[in-house]
Structures are given as C-alpha cells and as structure tokens.
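S.K.: model the structure of this input:
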Amino acid sequence: MAEHIDTITTEEVEALLRENKTISLIDVREDEEVAEGKIPQAHHIRLSEIPERLNEIEKNEEHILICRSGKRSEHACEYLQQLGYQVKNMVGGMLKWEGDIK
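M.R.: Prediction:
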C-alpha cells in the first residue's frame, strides 16, 4: 500500500506565490511539455532524472511537485517521501493551473 501523500491545490499554490512565500516547486514533466509553459518559479527536474539529481532537492525544505495531471508528480512524491523528503503533490497538475506560466 502506498504511503499517504500530502496534496495541495493549484489555487493554494497560486495563493502562496501571490503572497511571495518562499516555496519550492519542482516540475517533473518532460522537456517538450515544459517548453509549452511552466510556472516561472518551478525548478525543472524530469521524473526519470530525480534519482541522480537529488542533490538539487533540499532535504530541509518542503517541495511541491508538479506534472501535467498530478499522476507522475504523485509517483515522484512517493519516491522522495520514502527517502525522507517533505513533499506535496499539486493535484490536477498543469491541466488545472490558471496562474502565470512562462
């Protein structure tokens, strides 16, 4: 059975960004998806690259993971959570995102 993964809505993420809160967003989509637009503050680490790029993910911070629909980012959350990271999955992913993209 999968561990419980904390979730956050796209609206909640937008509100945090509007309040200029310091949050870590990690976009786990493929390059061509990100090329179509990503949240400006998000750090892009493809899902397949997470294991070798763990050094870019601060262990003492909470991270919000993002993909197109929320499925891949949920897998990334499960993986990182097992390694002791604090993570939340952005439910609905970029399909639901209405904020700024670049």
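S.K.: from here on, contacts and neighbour counts on C-alpha atoms
M.R.: Fine.
S.K.: measure how buried Cys67 is and give me the count.
M.R.: 27 (other C-alpha atoms under 10 Å).
S.K.: ok, now which ones touch the residue most central in space within the chain?
M.R.: Taking C-alpha atoms, centre = their mean, the centroid of the chain lies closest to Leu65, which sits 1.5 Å from it. By C-alpha atoms under 8 Å, 6 or more residues apart in numbering, Leu65 lies in contact with 25-28, 73-74, 76-77, 87-90.
S.K.: any chance of a markdown table for those residues, columns distance to Glu3, neighbour count and secondary structure?
M.R.: Putting the contacts of Leu65 into a markdown table (distance: C-alpha to C-alpha, whole Å; neighbours: other C-alpha atoms under 10 Å; DSSP: H, G, I helix; E, B strand; the rest coil) gives the following:
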| residue | distance to Glu3 | neighbour count | secondary structure |
| --- | --- | --- | --- |
| Leu25 | 21 | 22 | strand |
| Ile26 | 20 | 24 | strand |
| Asp27 | 21 | 26 | strand |
| Val28 | 20 | 25 | coil |
| Ser73 | 14 | 27 | helix |
| Glu74 | 11 | 22 | helix |
| Ala76 | 12 | 24 | helix |
| Cys77 | 10 | 26 | helix |
| Val87 | 12 | 27 | strand |
| Lys88 | 12 | 23 | strand |
| Asn89 | 13 | 28 | strand |
| Met90 | 16 | 29 | strand |
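S.K.: also this sequence, please, to line up against the first:
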Amino acid sequence: MVDLPSVPAADVPARAVVLDVREDDEWAAGHIDGALHIPMGQVPQRVGELPADAELHVVCRAGGRSARVVAWLQENGFEAVNVTGGMGAWADAGRPLVADDDRVPGVL
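M.R.: Model prediction:
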C-alpha cells in the first residue's frame, strides 16, 4: 500500500478545508464547524462539489474511510491528506465540535 499524506487531528490548520466522509447520523451527532459533508459512498457522484484548488483534509470516525477517500481523490487529481485518528482523535485533542441540533456534540 502506498503511504498517504496524513496529518494528526491536533495539527489540522484552523483554516483548512475539511471533508467529512462519515454517514449522516455521525455528522449530526458532532462535526467540525465549516466542514464539507459528503458520505464516503457519495464522493464519486458529488466530486464536483469539492474545491479543486484547495488541499482537502479528509476525516471520518477513526481514519479508515478517510484514507480510502484520500487515495481516490489523489487518483482523480485532488490534493488531499488523511486526518490521522479521525474525529475520535479530533475530540481527544480538545478541538471544537458542533452538532446539528441542541444536543451536546460528540463522536459516534
């Protein structure tokens, strides 16, 4: 397997373009404010929604799905990096989360 570019969740720049590839229920429970949300299975059909001129920081719950999406994006001409440890590592690092409703945001 080819080594994919990656960055620890704690080191994702504040103004990074984040692509969250988790499912809708995971996103609703808690996500990074300002992130783009496209579930992994929809990325090929919705690739036109992604900025072609920005480095994408791709995140899922733990890093597996996002690694697969990073590989696919790179094969299709995008600059993308995997967020190591995913949303679990993001939350563990004390980085902020928001939820889609009044609940306390968390990671499913």
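S.K.: quick one: TM-score?
M.R.: The TM-score (TM-score structural alignment, normalised by the length of structure 1) is 0.88; 95 aligned residues with a C-alpha RMSD of 1.0 Å.
S.K.: name the SS class of the residue nearest to the centre of structure 1, please.
M.R.: Under DSSP: H, G, I helix; E, B strand; the rest coil, Leu65 of structure 1 falls in the strand class.
S.K.: so where do the helices sit in structure 1?
M.R.: Using DSSP state H, the helices of structure 1 run over 10-18, 31-35, 71-82, 93-96.
S.K.: so which of the ones you listed is the most packed in?
M.R.: Here the criterion is mean neighbour count by mean count of other C-alpha atoms under 10 Å, and of those the winner is helix 71-82, at a mean of 19.
S.K.: now that helix: which residue numbers in structure 2?
M.R.: For helix 71-82 of structure 1, the aligned range in structure 2 is residues 64-75, judged by TM-score structural alignment.
S.K.: chain center to the matching stretch: distance?
M.R.: 10 Å (C-alpha atoms, centre = their mean, to the nearest Å).
S.K.: list of residues touching it?
M.R.: Residues outside stretch 64-75 of structure 2 that contact it (C-alpha under 8 Å, 6+ apart) are 4, 20-22, 40, 43, 58-60, 79-83, 86.
S.K.: try it again with 10 Å
M.R.: With contact meaning C-alpha atoms under 10 Å, 6 or more residues apart in numbering, stretch 64-75 of structure 2 is reached by 2-6, 19-22, 39-41, 43-44, 47, 56-60, 76, 78-86.
S.K.: what's the mean deviation for it versus structure 1?
M.R.: Mean deviation of stretch 64-75 of structure 2 relative to structure 1 after superposition (mean C-alpha distance after the TM-score superposition for structure 1): 0.4 Å.
S.K.: go ahead and confirm Asp100 of structure 1 touches Val13.
M.R.: No: between Asp100 of structure 1 and Val13 there is no contact under C-alpha atoms under 10 Å: 11.4 Å.
S.K.: name the residues contacting each of those two.
M.R.: Joint contacts of Asp100 of structure 1 and Val13 (C-alpha under 10 Å, 6+ apart) do not exist.
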